[in-house]
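> test case, fold it:
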Amino acid sequence: MRKWFDSEAKKNSQRPWRLEADVWLNLTGELLFGDRGQRGKAHLFWPNFRKDWPDPRAYLRDDHRAGHLRTIGMSKIAPTLDAFAKYLAANNAPSVRELISIGINEKTARRAMALSEKSHDRPNDSALIRVASRVFERVAGQKSNIENQIATALLVGKDEDAVLYAAAIELGETICTASAPACMLCPIELNCSHLRKG
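Sure, this is the predicted structure:
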């Protein structure tokens, strides 16, 4: 899965900010392009945002940031992004609770922290649970929270740099989809109980 992620998924990711092991880049991308309606803009604008705002201090130094956000129709998130940048510039390692306190919703905050290599608290994303359920032949809808945690832990193992976590989510969102999984394209098809079972 890691090999597929490095060679294929990173080139074609619909959410390139999730490939960054940095909470600033993860959360900025999630705030800007995380909504389904905004994802189409990600490939156009993300490379420039990443280059121009690689860290919160660069973002705060940019006197034209409000205009840039307005250009892509994202001016309403400017206050949240400003608050996050100011907070992160002053405090290197935010907690989920602190991100929520500055106006970031809990799910977005948890995902951004989980994709950061500094975090070891990785919540079970629905795409990750789907991949783990299929690999370990568990029937959808008959899962307890403990079973989800065990299956995802078995799937990603000890994942210090969050690469397997990000890879499993990307796999679940692009290949191992809920309605039309592309099993023949899956990098772990040989290990998938769901595919073997038919």
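
> every contact and neighbour count from this point should use C-alpha atoms.
Will do.

> is it true that residue 5 touches residue 167?
Yes. Between residue 5 and residue 167 a contact is recorded at 5.6 Å, counting by CA atoms under 8 Å.

> from what I can see residue 96 touches residue 110, true?
Yes. Residue 96 lies in contact with residue 110 (CA under 8 Å); the separation is 6.0 Å.

> okay, these two: which has more neighbours?
Relative neighbour count places residue 110 above the other of residue 96 and residue 110, with 24 against 20, counting by other CA atoms under 10 Å.

> report all helices and strands that whichever strand or helix holds that one contacts.
Counting by DSSP states H and E, the element that carries residue 110 is helix 106-115. Helices and strands in packing contact with helix 106-115 are listed as helix 23-33, helix 96-101, helix 163-174; criterion 3 or more CA pairs under 8 Å, 6 or more residues apart in numbering; DSSP states H and E.

> any chance of those helices in TSV, plus distance to residue 41?
Conversion of the helices and strands packed on helix 106-115 to TSV gives the following (distance: least, CA to CA, whole Å):
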stretch	distance to residue 41
helix 23-33	7
helix 96-101	25
helix 163-174	18
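
> quick one more, to check against the first:
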Amino acid sequence: MQSTLATTDARASGSGADDLARVLNDWFRREARDLPWRRPGFGAWGILVSEVMLQQTPVVRVIPRLAEWLDRWPTPSDLADAPPSEAIRAWAGLGYPRRALRLHACAVAIAERHGGEVPSDIEELLALPGIGDYTARAVAAFAYGKRHPVVDTNVRRFLARCVDGLGEPGPPAVRRDLASMESVLPVDDAEARVFNAAAMELGAVICTARAPRCGLCPVASECAWLGAGKPAYLGARRAVQKRYEGSDRQARGILLATLRKAVAPVPADELETLWPHREQRARALAGLVSDGLAVAGDDGYRLPD
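Next comes the predicted model:
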């Protein structure tokens, strides 16, 4: 790790990082997509909810659902007062429904520990249920304007190419990734906030994984990968996700969709008709119960109260 930190110090000591930040921030101010969570006055609770929704769901699907969510539960206390089952129902179509339970538990903790106000301190954010390092830093930076490096998949790709000269990032490593972002993060709090968002935007719309649009990149002249002739990436690659059709995930989704619609417990024999493979169905139901997304009783299965 000592060599990584030495590299970080070397990068930060020159004017290259300042130039990179200035050019990228100028581009972002001109070209950034108009997204709800970037608008003035969008509160910390809305930003926290948006970050949780965006973790594994495309932006176009999140925007309308985020508006629905915040209309229904405009504060953490509003969500905390609702049963977990309502959060699970409201999450339909967003995928990975455990996020709904974590967000509900997070709202309860904010209401109980922080008087209903989303905290701004990273350690206090990390102490909330379901809030990891990325989300804590994103809330602190984007909601409260604090200077913290914020690193998601798009930022990691930008750093790998522009800073490290690699075609794609290697496996995530929090300390290394944060140090790399810190090395190019502006000192000024306001500019650092913009730069975090700008790096994400660049990775999302220009420096994409499969077809980077280098001809449109505002920092092409600073890109180590482009300058080296776009060498092929030879490092470790992330595992490809298994297909959804016929998977345990699909079985869980179909069973949970039925529980969402039900107003009373669903008998086990009724669930048997929804997924024909007995062992897979049993795994899916056991997983839903284990994850807290369903409750098993003598009269069948239901969402948690």
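
> hmm, back to that, give the buried residues for the helix holding residue 110 of structure 1.
Of the residues in helix 106-115 of structure 1, 108-115 count as buried by neighbour count, 16 or more other CA atoms under 10 Å.

> which residues are in contact with residue 158 of structure 2?
Shown in contact with residue 158 of structure 2 (CA atoms under 8 Å, 6 or more residues apart in numbering): 199, 202-203, 207.

> distance check, the most centrally placed residue in structure 2 against residue 89 of structure 2.
Of all residues in structure 2, the one closest to the mean position by CA atoms, centre = their mean is residue 55, 2.5 Å from it. Residue 55 of structure 2 sits 19 Å away from residue 89 of structure 2, going by CA to CA, to the nearest Å.

> try residue 190 of structure 2
38 Å.

> likewise residue 137 of structure 2?
28 Å.

> now the contacts of residue 158 of structure 2 as a markdown table including neighbour count and distance to residue 103 of structure 2?
Supplementary listing: the contacts of residue 158 of structure 2 in a markdown table, determined by neighbours: other CA atoms under 10 Å; distance: CA to CA, whole Å:
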| residue | neighbour count | distance to residue 103 of structure 2 |
| --- | --- | --- |
| 199 | 25 | 26 |
| 202 | 25 | 28 |
| 203 | 20 | 26 |
| 207 | 23 | 30 |
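
> overlap between these and structure 1?
For the contacts of residue 158 of structure 2, the contacts that are reproduced in structure 1, applying both residues aligned by TM-score structural alignment, their matches' CA atoms under 8 Å, are 199, 202-203, 207.

> now stretch 121-135 of structure 1, how far from the centre of its chain.
Its chain's C-alpha centre and that of stretch 121-135 of structure 1 lie 12 Å apart, by CA atoms, centre = their mean, to the nearest Å.

> quick one: buried residues of that stretch?
Going through stretch 121-135 of structure 1 with 16+ other CA under 10 Å, the ones that come out buried are 122-125, 127-135.

> these in helices, which ones?
Those of those mapping onto helices are 127-135, per DSSP state H.

> in the stretch 201-305 of structure 2, which spans are strands?
Listed in chain order, the strands found in the stretch 201-305 of structure 2 under DSSP state E, counting those that start in this stretch are 295-297, 300-302.

> quick one: map residue 248 of structure 2 onto structure 1.
Using TM-score structural alignment to pair residues, one finds that residue 248 of structure 2 aligns to nothing in structure 1.

> residues contacting residue 248 of structure 2?
When the contact criterion is CA under 8 Å, 6+ apart, the partners of residue 248 of structure 2 are 280-281, 283-284.

> which of those residues sits closest to residue 85 of structure 2?
residue 284 (18.1 Å; CA to CA).

> neighbours around that closest one, how many?
23.

> wait, what's in contact with the nearest residue to it once chain neighbours are set aside?
The shortest distance from residue 284 of structure 2 to any residue that is not its chain neighbour, by CA to CA, 6 or more residues apart in numbering, is 5.0 Å, and that residue is residue 252. The contact partners of residue 252 of structure 2, taken as CA under 8 Å, 6+ apart, are 281, 284-285, 287-288.

> could you pull out the helices in the stretch 201-305 of structure 2 for me?
Per DSSP state H, counting those that start in this stretch, the stretch 201-305 of structure 2 has helices spanning 224-227, 248-261, 268-272, 278-290. These are given in chain order.

> in structure 1, which residue range corresponds to the last one?
Meaning helix 278-290 of structure 2. Residues of structure 1 aligning with helix 278-290 of structure 2 are absent, taking TM-score structural alignment as the criterion.

> any chance you could list what contacts that helix?
For helix 278-290 of structure 2, contacts defined as CA under 8 Å, 6+ apart pick out 248-249, 251-252, 255-256, 272, 275, 294-296.

> what does the shortest one give?
Applying CA under 8 Å, 6+ apart, the contact partners of helix 224-227 of structure 2 are 161-167, 214, 220-221, 231.

> let's see that with 6 Å instead.
161-163, 165-166 (CA atoms under 6 Å, 6 or more residues apart in numbering).

> which part of structure 1 lines up with that helix?
Helix 224-227 of structure 2 covers residues 193-196 of structure 1 once aligned (TM-score structural alignment).

> list the buried residues in that stretch.
If you call a residue buried by 16+ other CA under 10 Å, then stretch 193-196 of structure 1 has these buried ones: residue 194.

> average offset between that stretch and structure 2?
Comparison of stretch 193-196 of structure 1 with structure 2 after fitting gives an average deviation of 2.4 Å (mean CA distance after the TM-score superposition for structure 1).

> what about residue 103 of structure 1, distance to residue 172 of structure 1?
Applying CA to CA, one obtains 28 Å for the distance of residue 103 of structure 1 from residue 172 of structure 1.

> ok, residue 97 of structure 1 next?
Distance of residue 97 of structure 1 to residue 172 of structure 1, given as CA to CA: 27 Å.

> likewise residue 197 of structure 1?
On the measure of CA to CA, residue 197 of structure 1 and residue 172 of structure 1 end up 19 Å apart.

> now residue 121 of structure 1
Residue 121 of structure 1 sits 20 Å away from residue 172 of structure 1 when distances are taken as CA to CA.

> do the same with residue 18 of structure 1
The spacing between residue 18 of structure 1 and residue 172 of structure 1, counted by CA to CA, is 14 Å.

> is the equivalent of residue 119 of structure 1 over in structure 2 in a helix, a strand, or coil?
If you follow residue 119 of structure 1 across to structure 2 using TM-score structural alignment, you land on residue 146. What DSSP: H, G, I helix; E, B strand; the rest coil gives for residue 146 of structure 2 is coil.

> skipping adjacent residues, who's closest to residue 146 of structure 2 in space?
With sequence-adjacent residues excluded and distances taken as CA to CA, 6+ apart, residue 146 of structure 2 is closest to residue 140, at 5.6 Å.
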